[in-house]
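Predicted model and sequence follow; I will ask about them next.
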Amino acid sequence: MTTAGTTTSRVWFITGASRGLGRAFAEAALAAGDRVAAAARTGSALEELAAAHPGRVLPLPLDVTDRGAVHEAVDAAVAHFGRLDIVVNNAGTLSMGMIEEFTETEARTQLEVNFFGALWVSQAALPHLRAQRGGHLVQVSSIGGLAGFPLSGMYAASKFALEGMSEALAMEAAEFGVRVSILQPGGHWTDLYSAMANTTPIEAYAPLRAQLQAQWAEGSVDSEPALAAEALLTLVDAEEPPLRLLLGNMVYDLAFDLARAKMATWSAWEQTSRAAERAVPAPGSA
């Protein structure tokens, strides 16, 4: 793969690499001639990937919620390959339920993987990327990073947290030549929904659940993960990669609809908003 005027194969660190988008990302990187440190909770699928690409895949069993283990895995990848170029925070889970239904454990579990897991990987990778004065950190968000919807509000909370952290990180890391991008995929055929957790329903929400299930009964037409992988390669090959990249027609259109709706509301309430601020001297000053 040619990048930035060189022909040196790049080194990727990808979490959640055993299946779904993560597996597609790993396979696309390998097809491009790069090397991959593939991290996931289960190692069997990673071993299969390593066997198919001798010497170019480092399988790393990893629970991203274990901060110490994350640092060890990132350090092991650098020790094995000699550097890091692209880090993809892809590991994620989905917990479905109304906000009122979540127990403390269920709520914390959702954020532990989707937010804190990505935070730990980012913190572990940054010292290496800073020392190299370059690299690209890619955070895999979601349509849930654009808006919260019934039943997926806690998932959206985890992605909103990821995006807010990543915006700040992008400005901090830029000082060292490190780039940060946020992927916002729409629907892709992964096992996110088949492996999701569910809260214990509260009867009062039964009508809303029935309404949502009726909407979903029409089915879904999602995309192959390989298409998201193609977009990721385009992103990391770009000389000026964007902070955010929408993936898919539905999420693209939704992003613009949401932005327009927000701007319309802000405009309608402009007078009240501006009246809430009026500069005055500090209390107690002369």
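Arrived safely, thanks for sending. Numbering: from 1, shown residues only.

When you work out contacts or count neighbours from here on, use the C-alpha atoms and nothing else.
Will do.

What's the end-to-end length of stretch 76-86?
From its first residue to its last, stretch 76-86 covers 15 Å (CA to CA, to the nearest Å).

now the strands for the chain?
Taking DSSP state E as the test, the strands found in the chain are 11-15, 35-40, 57-61, 86-89, 95-96, 135-140, 178-185, 197-198, 244-247.

quick one, which of those strands is nearest to Gly68?
Among these, the nearest to Gly68 by CA to CA is strand 57-61 (13.3 Å).

the inter-axis angle of that closest one versus strand 11-15?
Following axes from the mean of the first three to the mean of the last three CA atoms, to 10 degrees, one obtains 30 degrees for the angle between strand 57-61 and strand 11-15.

which helices and strands does strand 57-61 pack with?
With contacts taken as 3 or more CA pairs under 8 Å, 6 or more residues apart in numbering; DSSP states H and E, strand 57-61 sits against strand 35-40, helix 44-52, helix 67-81.

Between strand 11-15 and the shortest one, find me the angle.
Spelled out, that is strand 35-40. For strand 35-40 against strand 11-15, the angle by the same axes, to 10 degrees is 10 degrees.

Can you get me a residue count around the closest residue to Arg244 other than its chain neighbours?
Closest residue to Arg244 apart from its sequence neighbours, by CA to CA, 6 or more residues apart in numbering: Ile182 at 4.7 Å. Each residue near Ile182 was counted by other CA atoms under 10 Å, and the total is 24.

List the residues that contact Ile182.
Val138, Gln139, Val140, Ser141, Glu163, Ser166, Leu243, Arg244, Leu245 (CA atoms under 8 Å, 6 or more residues apart in numbering).

Show me the helices in the protein, by range?
20-31, 44-52, 67-81, 104-111, 118-132, 153-173, 206-216, 225-237, 249-268, 270-275 (DSSP state H).

Name the residues of the fourth one that are buried.
This means helix 104-111. For helix 104-111, a neighbour-count test (16 or more other CA atoms under 10 Å) marks Glu106, Ala107, Thr109, Gln110, Leu111 as buried.

before we move on, what about the second one?
Counting neighbours by 16+ other CA under 10 Å, one finds that the buried residues in helix 44-52 are Ala45, Leu46, Glu47, Leu49, Ala50.

Against that first model, consider the following:
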Amino acid sequence: MTGASRGLGREIMRAALDAGQTVVATARSADAVRDGFEVYQDRLHPVALDITDAEAAKSVAAEIVKRFGKIDVLVNNAGYAELGFFETFTEAAVRRQFEVNLFGTMNVARAVVPHMRKRRSGLIVTISSVSGLVSNAGGSVYSASKFAVEGWMEGFAQELAPFGVRSLLVEPGMLRTDFMDGKSASFGSILIPDYAEAVARYRSFVDGANGNQPNDPKLLAARIVELASQDKAPARLIFGEDAQQWASEKVDKLREELAQSADRG
């Protein structure tokens, strides 16, 4: 799994270890993964990995297969959020968002999937977001990267299905992790007076929500581990009442727009 040093990734790692699984957990710092988990040292194998390095991802996957013989489950979790209004981001910041959330996730999948195809078995768990289904002001850049992940995995899953490789897209609502603080989130750096008031309100919302998110990452982690152990995991897991509500409203809106389009012939 990737992104195991904090947040949801750390909880998934803990849940898998508590369930008796052997976990190869990656992050940019292996020491950050290991810290506090020494009791699991016989089944936890921390590895340093920057997911934007495609060759490093291939090397790690090959070493795992050489040591353990197989990879049963890939949890593609690593990512971060650019939060703010689109025009306040530099081109470099937008590209970095995609480099990590989309292309980094692709790098790891590209490294692991050949081993799964060879065995005709495996499960890819991709941590997306309800923001991969619904976008809003202040989330356009982050949502764009997650919409891309959703489109890629939805098609890729169909390509892999004939080889016995399964896919689970996880779309959480707001989780009580450090995702919205400075460790994981980044904000636009360009000051535009027209957006000043709206940006201030959005930053106030983010600051107020940080640490007060409604959903427990431990519950989601346990659910992911439970589903990963089943032979028939669902294609999607939309987690949290907020995510369920936003996704339902999006579906209703799409139905309304479909009807309106049909009426106009």
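Looks like it came in fine. Every value quoted in this text rests on a predicted model; they were computed, and no experiment measured them.

Of the helices of structure 1, which stretch is the most buried?
helix 20-31 (a mean of 22; mean count of other CA atoms under 10 Å).

returning to that earlier point: out of the helices of structure 1, which is closest to Thr190 of structure 1?
helix 20-31 (4.6 Å).

The closest one vs structure 2, average distance?
Here the mean offset of helix 20-31 of structure 1 against structure 2 after fitting is 0.6 Å, by mean CA distance after the TM-score superposition for structure 1.

next one: that helix to chain centre, how far?
15 Å (CA atoms, centre = their mean, to the nearest Å).

okay, and it goes to which residues in structure 2?
Aligned using TM-score structural alignment, helix 20-31 of structure 1 spans residues 7-18 in structure 2.

contact partners of the matching stretch?
Counting by CA under 8 Å, 6+ apart, residues outside stretch 7-18 of structure 2 touching it are 1-4, 22-23, 25, 33, 40, 43-44, 77-78, 177-179, 217-218, 221-222, 224-225.

matching residues in structure 2 for stretch 98-114 of structure 1?
Using TM-score structural alignment, stretch 98-114 of structure 1 pairs with 85-101 in structure 2.

Off-centre distance for that stretch?
17 Å.

what do you get for stretch 156-173 of structure 2?
Taking CA atoms, centre = their mean, the mean C-alpha location of stretch 156-173 of structure 2 is offset from the chain mean by 14 Å.

do the same with stretch 57-67 of structure 1
16 Å.

Pull the residues that contact it.
15, 35-43, 46-47, 49-50, 69-70, 73, 77, 80, 91, 112-113, 116-118, 120-121.

residues of it that come out buried?
Those would be Val57, Leu58, Pro59, Leu60, Pro61, Leu62, Asp63, Val64, Thr65, Arg67, for stretch 57-67 of structure 1 by 16+ other CA under 10 Å.

So which bit of structure 2 is it matched to?
Stretch 57-67 of structure 1 covers residues 44-54 of structure 2 once aligned (TM-score structural alignment).

got it, and stretch 155-167 of structure 1?
Using TM-score structural alignment, stretch 155-167 of structure 1 pairs with 142-154 in structure 2.

how big is the offset of the matching stretch relative to structure 1?
By mean CA distance after the TM-score superposition for structure 1, the fitted stretch 142-154 of structure 2 averages 0.4 Å away from its aligned residues in structure 1.

show me the contacts for Ala81 of structure 2.
Gln97, Tyr142, Phe179, Met180, Ser184, Ala185, Ser186.

among the residues you listed, which recur in structure 1?
Among those, the contacts conserved in structure 1 (both residues aligned by TM-score structural alignment, their matches' CA atoms under 8 Å) are Gln97, Tyr142, Phe179, Met180, Ala185, Ser186.

Can you get me a residue count around the fourth one?
Residues contacting Met180 of structure 2 under the criterion other CA under 10 Å number 22.

which residue lines up with it in structure 1?
Aligned partner of Met180 of structure 2 by TM-score structural alignment: Tyr193.

quick revisit: what lines up with the residue nearest to Arg244 of structure 1 in structure 2?
In structure 2, Ile182 of structure 1 lines up with Leu169, judged by TM-score structural alignment.

if we can go back for a sec, nearest to Trp216 of structure 1, out of the strands of structure 1?
With CA to CA as the measure, strand 95-96 is the member of those nearest Trp216 of structure 1 (14.1 Å).

Using the aligned residues only, give the average distance of the closest one to structure 2.
With mean CA distance after the TM-score superposition for structure 1, strand 95-96 of structure 1 averages 1.3 Å from its match.

Centroid-nearest residue for structure 1?
Geometric centre of structure 1, nearest residue: Val140, 2.1 Å, by CA atoms, centre = their mean.

re earlier: report the two members of the contacts of Ile182 of structure 1 separated by the largest distance.
Among those, Ser166 and Leu245 lie farthest apart (CA to CA), at 13.2 Å.

so what sits against both of those two?
Joint contacts of Ser166 of structure 1 and Leu245 (CA under 8 Å, 6+ apart) are Ser181, Ile182.

Could you check which residue of structure 1 pairs with Ala235 of structure 2?
The pairwise alignment with structure 1 assigns Ala235 of structure 2 to Leu243, based on TM-score structural alignment.

what number of residues lie near its match?
15.

Can you tell me the closest non-neighbouring residue to it?
Ser181 (4.4 Å).

Against Asn89 of structure 1, how distant is the nearest residue to Leu162 of structure 1 once chain neighbours are set aside?
Once flanking residues are discounted, Leu162 of structure 1 sits nearest to Phe115: 5.3 Å by CA to CA, 6+ apart. Plainly put, Phe115 of structure 1 is 10 Å away from Asn89 of structure 1 if you go by CA to CA.

Repeat that for Glu47 of structure 1.
Counting by CA to CA - Glu47 of structure 1 and Asn89 of structure 1 are separated by 20 Å.

Over to Val138 of structure 1?
From Val138 of structure 1 to Asn89 of structure 1 the distance is 6 Å (CA to CA).

higher neighbour count, the two?
Asn89 (28 against 25).

residues in contact with that one?
Contacts of Asn89 of structure 1 by CA under 8 Å, 6+ apart are Ile14, Thr15, Gly16, Ala118, Val121, Leu137, Val138, Gln139, Val140.

What residue in structure 2 is paired with it?
The alignment partner of Asn89 of structure 1 in structure 2, by TM-score structural alignment, is Asn76.

Next, count neighbours for the spatially closest residue to that match that is not a sequence neighbour.
Closest residue to Asn76 of structure 2 apart from its sequence neighbours, by CA to CA, 6+ apart: Thr126 at 4.8 Å. If you count neighbours by other CA under 10 Å, Thr126 of structure 2 ends up with 23.
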